[in-house]
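> Fold the following for me, if possible:
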Amino acid sequence: MSKSLYRPETTILLKLLKEYRTEAGLTQADFAKALDRPQSFVSDIERGSRRLDLVQLRDICEVLGLSLIDFVTRYEQLVAESRQQ
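So this is what the prediction gives:
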């Protein structure tokens, strides 16, 4: 398997995170403040230069007002769709 950073699934994850953030009406700065992190943390995540662990992803989902299960379900749907193309 190739490194996860360079896999299409990573691109899907990053786009989905940014999509949910913008749909929530949050700037990177607002989002970072809600996470009690610097704005660069959010920027690094969205650019793919910072990886997330499960606990961080759960915190992100909480700030965005969705469950981790809903996030992962949507992610898996998008991955499946991308493989059908």
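> From now on I want contacts and neighbour counts done on CA atoms only, so please keep to that.
Will do.
> for stretch 20-33, the distance to its chain's centre please.
Computed by Cα atoms, centre = their mean, to the nearest Å, the separation of stretch 20-33 from the middle of its chain amounts to 12 Å.
> which residues touch that stretch?
Pro38, Gln39, Phe41, Val42, Ser43, Val63, Leu64 (Cα atoms under 8 Å, 6 or more residues apart in numbering).
> Second chain to compare with the first, below:
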Amino acid sequence: MALCKALVDARDRAGLSQEDVAARLKCHQSLVARIESGQRRIDVVEVIVLARAIGFDTTEILAIVEAATELDHRI
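Next comes the predicted model:
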């Protein structure tokens, strides 16, 4: 959920709506909503693509997720 929150926060800081991000990604707004709500998991490539669309630094988002992930988190 840390990734979802970080994505929403980054989008909000950029002043973008879900519709804006969807337009940049050439996808439906509902896909952005599912990603942000955690209903759809994303891989690292998709994180990079989202970062580019929103305009945030991927190392920053990964640091947020790393800090929120317990050392013994199971896959």
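> Please state their TM-score.
TM-score of the superposed chains, computed with TM-score structural alignment, normalised by the length of structure 2, equals 0.80; 71 aligned residues with a Cα RMSD of 1.9 Å.
> And the contacts of stretch 20-33 of structure 1, which of them are buried?
When burial is judged by neighbour count using 16 or more other Cα atoms under 10 Å, the buried members of the contacts of stretch 20-33 of structure 1 are Gln39, Phe41, Val42, Ser43, Val63, Leu64.
> Looking at the residues you listed, which are in helices?
Mapping these onto helices (DSSP state H) picks out Gln39, Phe41, Val42, Ser43, Val63, Leu64.
> what's the spacing between the first one and Ser67 of structure 1?
The spacing between Gln39 of structure 1 and Ser67 of structure 1, counted by Cα to Cα, to the nearest Å, is 23 Å.
> hang on, the earlier thing: may I see the buried ones among the contacts of stretch 20-33 of structure 1 arranged in CSV, with distance to Thr73 of structure 1 as well?
Output for those, formatted as CSV (distance: Cα to Cα, whole Å):
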residue, distance to Thr73 of structure 1
Gln39, 27
Phe41, 24
Val42, 22
Ser43, 24
Val63, 18
Leu64, 15
